[in-house]
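1. Below are the sequence and a predicted model for it; my questions follow.
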Amino acid sequence: MTTVRLTVAQATIRFLAQQYTRRDGDEQRLVDGFLGIFGHGNVAGIGQALLEAELHDPGEMPYLLARNEQGAVNAAVAFAKDRDRLSTMAVTTSVGPGAMNMITGAALATTNRIPVLLLPADVFANRRPDPVLQQLERPQSGDVSVNDAFRSVSVFFDRVWRPEQLPAALLGAMRALTDPTQSGAVVVAFPEDVQAEAYDWPEELFRRRIWTIPRTPADASSVAEAAEWIAQARRPVIVAGGGVHYSHAADALASFAERLGIPVGQTHAGKGVLPHGHPMDIGGIGSTGTTAATELAAEADLVIGIGTRYSDFTTASMSLFADPGVRFVNVNVTPIDAPKLSGLPVLGDARAVLAQLDEATAHLSADADHVARVAALRAEWDRQRQAAVSQGWAAHSELGLPSQAELIGVLNDEMAPDDVIVNAAGSAPGDLHRLWQPRSRRQYHVEYAFSTMGYEIAGALGVALSDDTRQVVALVGDGSYLMLSQELVTAVAERRKMVVVLVDNRGFASIGNLSESVGSQRFGTRYRYRDAASGRLDGDALPVDFAANLRSLGVEVFEAGSTEEFRSALRRALDAPDCAAVYVRTDPLAPAVPGGAWWDVPVAEVSGIETTRRARDEYERDRRAQRWHL
């Protein structure tokens, strides 16, 4: 057997460079590159191996210097999401705090069902220098490190205590990264000393390896039963989730829905599976959905979920589907999601199953009355949307500022069909879910499974790394920006163009609105000085200069004070050759965009505050619509 002598880290890089995925005959690299930050735990191991790869072959395993470990994972997740989970990036960090900073990103990846490879450094396997710098000691267990915290937020975890364990760990990690039924964070921890150990590896370990992503059809009996339920339904509705995107099933869904006249509401992950203008597109569905989707879901006697995990926002906390006899057909590749809401599980790849259902329902046709009702509700929603994005709120605002909805309308107008809007947290996801009219499948990129504040800029970097032929716009609020904006520096360094639209509403507007709705009077949600007299955070607004901060990071900034100025500034930012930003203030008290359904946020059952007592009464009334789907 021919062998090659390499360190564990060098062998890891060489192995990863030879991993590919294949689906429908198309091949691409599984791990397209590395993001990371070096510390004592990985600089002499994985860091040295990446340097050696760069010097030997610059394209073998590209490395990007990140500025924040959580941001690096966010960027890798966005990259994998944009690649429909067929390709991802690896993230390397040092031991201790560097590794722990990835925990939030790992949870984000697993919650969103997005594969990402995380390679944190770990404590010394030989234990001679124990406790090593940044090591957390546990008196109860000597073989546990902080990296064991990854176990609860990852779909695969391993630790390479000895060089001989590396092949099994890496092959297990690749199996997990390419398993569409169990996507999420994949973690392999590398003790600091083991990374630098040399070993004689069989050359076979470094051969080109292709991981085929299958299109698994569903069991014929479940398809037949689902077809019977569809034939019996009079008011069906489809809930399309991210699985439709990842399966490349958008075209199949479009033709299936139009032929049978079934309206399609989309989750955040599924939005864009139907382009705006498709006759069965009813936009976002759930707590942040359109009025059309809310009404049709409430009337539905059959809900066909395709690639959705049925989050509480999608089901409006189990209050959306109100028909007493409503039934559910759940098409999903993931066993944990297929049986939800006591639905009929149709387990398989979305595109493959849609082909099966299309054949099994070939004798059926659309119900003209149902199609007409869908068209009427869509038209009414279009009127409501147009009013929201063109309301001229500044004329009514005490601050003389525009609404966020108006800015979203401008963004939708000015961005090209193939451009990408990136968002994750605050009030923007709800407005985007209702108002955005996607003109291409990938245009809408909103992370709303974990809704991680600070995802926006790092996520935009990941999308730009995936494909730099498009404009990528990160729509970020002032709260999210202050939490995690560092990867903007990475984008500048890598010359990856992105546009940041920073919306300043002087605090946490989304939670402020929620706080007010539950009777808590926007407590702790405004960016204010502490008032000396009251002792509360209700003084003057803080003098944070976001435009100056953006400029200090190497970004050209355009400022806007009105909707018209915002349109002009956005055009200039989109035309800029390098990273640019638009800074604009909005009125946090602008009226909410119509649409959507209830969301369960429990209110204090007893209180000495009148606003809380009133909110509790409303809560008791609203939750009567909640139901078990058993």
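-> Thanks, I have it. The structure presented is a predicted model; accordingly, all values stated were derived computationally and were not measured.
2. drop to CA atoms for contacts and neighbour counts, all remaining ones
-> Fine.
3. What segments of the stretch 1-150 of the chain are helices?
-> Applying DSSP state H, counting those that start in this stretch to the stretch 1-150 of the chain gives helices spanning 8-16, 46-56, 69-82, 97-100, 103-111.
4. Can you name every helix or strand that the top helix by length along the chain contacts?
-> If you go by DSSP state H, the chain has its longest helix at helix 368-389. Counting contacts by 3 or more CA pairs under 8 Å, 6 or more residues apart in numbering; DSSP states H and E, helix 368-389 packs against strand 281-284, helix 291-299, helix 404-414.
5. Out of those, which one sits most buried?
-> strand 281-284 (a mean of 30; mean count of other CA atoms under 10 Å).
6. Out of the helices of the stretch 1-150 of the chain, the one nearest residue 197 is which?
-> Smallest distance to residue 197 across those (CA to CA): 5.9 Å, for helix 8-16.
7. Mind checking which residue lies nearest the centre of the protein?
-> residue 447 (2.4 Å; CA atoms, centre = their mean).
8. re earlier: in the longest helix of the chain, what's buried?
-> Of the residues in helix 368-389, 370, 371, 374, 375, 377, 378, 381, 382, 384, 385, 388, 389 count as buried by neighbour count, 16 or more other CA atoms under 10 Å.
9. wait, doesn't residue 531 sit right on residue 541?
-> No. Using CA atoms under 8 Å as the test, residue 531 is too far from residue 541 to be in contact (10.8 Å).
10. so where do the strands sit in the stretch 201-350 of the chain?
-> Taking DSSP state E, counting those that start in this stretch to define them, one finds strands in the stretch 201-350 of the chain at 209-212, 236-240, 264-266, 281-284, 302-306, 327-332, 344-347.
11. What is the second one packed up against?
-> Under the contact criterion of 3+ CA pairs under 8 Å, 6+ apart, the helices and strands touching strand 236-240 comprise strand 264-266, strand 302-306.
12. one more time with 10 Å, if that's ok
-> helix 250-260, strand 264-266, strand 281-284, helix 291-299, strand 302-306, strand 327-332 (3 or more CA pairs under 10 Å, 6 or more residues apart in numbering; DSSP states H and E).
13. Redo those as CSV? Include distance to residue 7.
-> Compiled in CSV, the helices and strands packed on strand 236-240 are given as follows (distance: least, CA to CA, whole Å):
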stretch, distance to residue 7
helix 250-260, 45
strand 264-266, 48
strand 281-284, 50
helix 291-299, 56
strand 302-306, 45
strand 327-332, 42
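14. For residue 569, find the nearest of these.
-> Nearest of the helices and strands packed on strand 236-240 (CA to CA): strand 281-284, 28.3 Å.
15. Skipping its backbone neighbours, what lies nearest residue 573 in space?
-> residue 580 (5.4 Å; CA to CA, 6 or more residues apart in numbering).
16. repeat for residue 62
-> Nearest to residue 62 is residue 33, by CA to CA, 6+ apart, at 4.8 Å.
17. Confirm for me that that neighbour is in contact with residue 14.
-> No. Counting by CA atoms under 10 Å, residue 33 does not reach residue 14; the two are 11.9 Å apart.
18. Name the residue in the two with the higher neighbour count.
-> Legend: neighbour count by other CA atoms under 10 Å for residue 33 and residue 14, higher for residue 33 (22 against 19).
19. Put this next to the previous one:
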Amino acid sequence: MTARRLTTAQALVTFLARQYTERAGHRSRLIAATWGIFGHGNVAGIGQALVEAGPETMPFHQGRNEQAMVHAAVGFARQSGRLSAHAVTTSIGPGATNLVTGAALATVNHLPVLLLPGDSFAARPADPVLQQLEVPYAGDVSVNDCLRPVSRYFDRITRPEALIPAALAAMRVLADPAQTGAVTLALPQDVQAEAYDWPEEFFAERVWRVPVQQPDRTALLDAADAIRAARRPLIVAGGGVHHSGAEPALRALVEATGIPVTATQAGKGSLPYDHPADVGGIGHTGTVTADGLARAADLVIGVGTRYTDFTTASGTLFQEPAVRFVNINITGFDAHKMAGLPVIADAGATLRQLTEALTGHRVPAGYESAYTAAKAEWETLVSAAYAADREDVRPTQAQVLGVLDTLVTGEDILINAAGSLPGDLHKLWRTRSRDQYHVEYGYSCMGYEIPAAIGVQLAAPGRPVWALVGDGTYLMNPTEIVTAVQEGLPVKVVILQNHGYASIGGLSDSVGAERFATGYRFRAPDGTYTGDPLPVDLAANAASLGLTVLRAQTVRELREALATARTSDRPTCVYVETETDDTVSGPPPAQAWWDVPVAETATRPSAVKAREEYDRQVAARRRHL
């Protein structure tokens, strides 16, 4: 057996460069690039190894914030269909702990990212080392152990030879559609630099085939029987539709059967908005049409959805007494939710076989005509929310989306994650292609959008990529703007200035907390944050980081600025202060209830009233058994 003498870090980089995925004959490099910020925990190990390997072996991207680097990697992985991912390396201490939020986001959303944080000395010649957390009751604990609960696989490489099984296990998890998420290999700084005679076979090219899991025939036929027996079936399309590339199979099924399709945030775009069977988003931010169908559905067919409380209102929305569930999902954990009939398999494979099993079946004509008419009525409401009677006034948030709607094609990709924008986008956005709508709502992480746009742009060069952010989200994590400028990535950042946490402000009002500490304002004489808006100039901040900034004060200026940004070949920002009066233009209110507990006892009238409404709504809760 021949051997190659390399450091552990050099061996890891060499190994990663030779890993591939393959699905349905399409091969991708599994780890396409590495992000990094260097310090004493990784500069002499992974840093030196990357220099030695060179960009031809392992491309490298320089980050500004560790959490943001993970977000960029996640954006890349999602746009790449989970077949290709990025690695992220950090020093020990704060650099490593800054990974935790990004790791949780990746794991919640089942998106692959490889984390390579530095760690304190394995041999402990210096103890405690700089930035080391000392735990009196356990000598083998470091801050990297914070990553265990948010990782799908975790290992600490305390000897060079331990890298071999750990690296192979890491690749297995990253490539597994049912298990993927954040994978962490903690790398003690002395082990990174230690040399070892590695077997040459470790560096052989490996192809990790992503299986297309077929459905159990009995479960499939049971599902078909349930659909044939239903009078008002409804499909809930989740992110699994996109992950499995099941959009054509879904379209074929609904066109054959007439079953309407609603979508979660992750599943929006499973059908284009103008398809007759697409009835829009479901849940608290859903459409009138979709939520009305959900209340009356006698069979709900979940395809790749986790049934989270906000995006599907799963505990209160499905009100038909006899409602039952069929759940098509790659993971048994999700397939068994809602006491549903589980079909544990790839969404595309299952939908294709289900279409064959349902040959000749179609929903009642009256049901189809009713939801078609309701869909047309909803589109009228969307057009009204988008419309601006005058071009010389400040736009509402809905009108910003309306102007953008007139400019984009199916090539454009919209990225959002938090605040009030996800609600408006879920209700209103007219999705034109399977991957246009990129709203991260599994974790709904503020600060995701700008770094994710960089990752998406890397995966989709030549396509217009938009990061839509409110002012609260922008202030959370604008640092990767510098990376976009450095890399010459023409992302388009749209900053909507609404002076604070507008979404939580509305929620605060509804639960009796009176918008406490949700506005970006000076203190008033009574000590509350209800004074004038803060004189913060986010456009100037974006310009200082290198963006070309276009300010828009009216609907007309907004239209011109967005059109200019769309064709720009460099990173560009459109800054617009929005009209906050929702009576001017806005989407219809929530059509499903979100269970946010309200104070059971209070003296302030707003909280007392909110509790009365909570008690009324909570009576609709049910467990589907």
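-> Great, that's in hand. Source: prediction; values computed, not measured.
20. what's the TM between chain one and chain two?
-> After superposition, the two chains reach a TM-score (TM-score structural alignment, normalised by the length of structure 2) of 0.98; 622 aligned residues with a CA RMSD of 1.2 Å.
21. So what does the residue nearest to residue 573 of structure 1 match up with in structure 2?
-> In structure 2, the residue paired with residue 580 of structure 1 is residue 572, using TM-score structural alignment.
22. Show me where the stretch 351-500 of structure 1 has its strands.
-> Counting by DSSP E, counting those that start in this stretch, the strands of the stretch 351-500 of structure 1 are 420-423, 444-446, 472-477, 499-504.
23. After superposing, tell me the mean distance of the second one to structure 2.
-> Between strand 444-446 of structure 1 and its aligned stretch in structure 2, the superposed structures give an average distance of 0.4 Å (mean CA distance after the TM-score superposition for structure 1).
24. how about the helices in the stretch 501-630 of structure 1?
-> Counting by DSSP H, counting those that start in this stretch, the helices of the stretch 501-630 of structure 1 are 509-517, 546-552, 563-575, 610-622.
25. re the thing from before, and the strands of the stretch 351-500 of structure 1 as JSON lines, adding distance to residue 119 of structure 1?
-> Below are the strands of the stretch 351-500 of structure 1 laid out as JSON lines (distance: least, CA to CA, whole Å):
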{"stretch": "strand 420-423", "distance to residue 119 of structure 1": "26"}
{"stretch": "strand 444-446", "distance to residue 119 of structure 1": "26"}
{"stretch": "strand 472-477", "distance to residue 119 of structure 1": "27"}
{"stretch": "strand 499-504", "distance to residue 119 of structure 1": "29"}
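26. Mind checking those strands for the one nearest to residue 549 of structure 1?
-> Taking the strands of the stretch 351-500 of structure 1 one by one with CA to CA, strand 499-504 is closest: 11.3 Å.
27. The closest one against structure 2, how far on average?
-> With mean CA distance after the TM-score superposition for structure 1, strand 499-504 of structure 1 averages 0.3 Å from its match.
28. Please tell me which residues of structure 2 that strand aligns onto.
-> Mapped onto structure 2 using TM-score structural alignment, strand 499-504 of structure 1 spans residues 492-497.
29. Now for residue 145 of structure 1, how many residues are close by?
-> Using other CA under 10 Å, residue 145 of structure 1 has 17 other residues around it.
30. Map it onto structure 2.
-> In structure 2, residue 145 of structure 1 lands on residue 142 (TM-score structural alignment).
31. quick revisit: for the helices of the stretch 501-630 of structure 1, which one sits closest to residue 228 of structure 1?
-> It is, among these and with distance given as CA to CA, helix 610-622, at 34.3 Å.
32. Tell me roughly how far the closest one lies from structure 2 on average.
-> With mean CA distance after the TM-score superposition for structure 1, helix 610-622 of structure 1 averages 0.9 Å from its match.
33. one step back: most packed of the strands of the stretch 351-500 of structure 1?
-> strand 472-477 (a mean of 28).
34. now that strand: which residue numbers in structure 2?
-> The aligned range for strand 472-477 of structure 1 is 465-470, by TM-score structural alignment.
35. once aligned to structure 1, how far is the matching stretch on average?
-> Mean for stretch 465-470 of structure 2 is 0.4 Å (mean CA distance after the TM-score superposition for structure 1).
36. List the contacts of residue 447 of structure 2.
-> Listed by CA atoms under 10 Å, 6 or more residues apart in numbering, the contact partners of residue 447 of structure 2 are 67-68, 71, 416-418, 469-470, 472-479.
37. out of the residues you listed, which are buried?
-> Buried among the contacts of residue 447 of structure 2 (16+ other CA under 10 Å): 67-68, 71, 416-418, 469-470, 472-474, 477-479.
38. Throw the residues you listed into TSV and include distance to residue 57 of structure 2, thanks.
-> What follows is those, written out as TSV (distance: CA to CA, whole Å):
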residue	distance to residue 57 of structure 2
67	25
68	24
71	23
416	33
417	33
418	36
469	35
470	38
472	39
473	35
474	34
477	30
478	30
479	27
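39. Quick check: the two most widely separated of the residues you listed?
-> Pairwise distances among these were taken by CA to CA; the largest, 18.9 Å, belongs to 67 and 470.
40. Trace residue 69 of structure 1 over to structure 2, please.
-> For residue 69 of structure 1, the aligned position in structure 2 is residue 66, judged by TM-score structural alignment.
41. Go ahead and confirm that match touches residue 35.
-> Yes. Contact criterion CA under 10 Å: residue 66 of structure 2 and residue 35 qualify, at 9.0 Å.
42. residues shared between the contacts of these two?
-> In contact with both residue 66 of structure 2 and residue 35: 72, 88, 89, 90, using CA under 10 Å, 6+ apart.
43. Could you report the distance from the second one to residue 463 of structure 2?
-> Using CA to CA, to the nearest Å, we find residue 88 of structure 2 at a distance of 25 Å from residue 463 of structure 2.
44. The two: who's more crowded?
-> residue 88 (25 against 17).
45. To which residue of structure 1 is the more buried one aligned?
-> That one, residue 88 of structure 2, aligns with residue 91 by TM-score structural alignment.
46. hang on, isn't that match packed against residue 47?
-> No. If you go by CA under 10 Å, residue 91 of structure 1 and residue 47 don't touch, sitting 11.5 Å apart.
47. which residues do those two both contact?
-> With the criterion set as CA under 10 Å, 6+ apart, the overlap between the contacts of residue 91 of structure 1 and residue 47 is 36, 37, 63.
48. Among those, which one has the most neighbours?
-> residue 36 (27 neighbours).
49. Residue in structure 2 paired with that residue?
-> In structure 2, the residue paired with residue 36 of structure 1 according to TM-score structural alignment is residue 36.
50. Spatially nearest residue to the aligned partner of residue 411 of structure 1 in structure 2, not counting backbone neighbours?
-> Counting by TM-score structural alignment, residue 411 of structure 1 lines up with residue 404 in structure 2. Setting aside the residues directly before and after it, residue 404 of structure 2 is nearest to residue 562 in space (CA to CA, 6+ apart), at 6.9 Å.
51. That's all I had, so thanks and see you.
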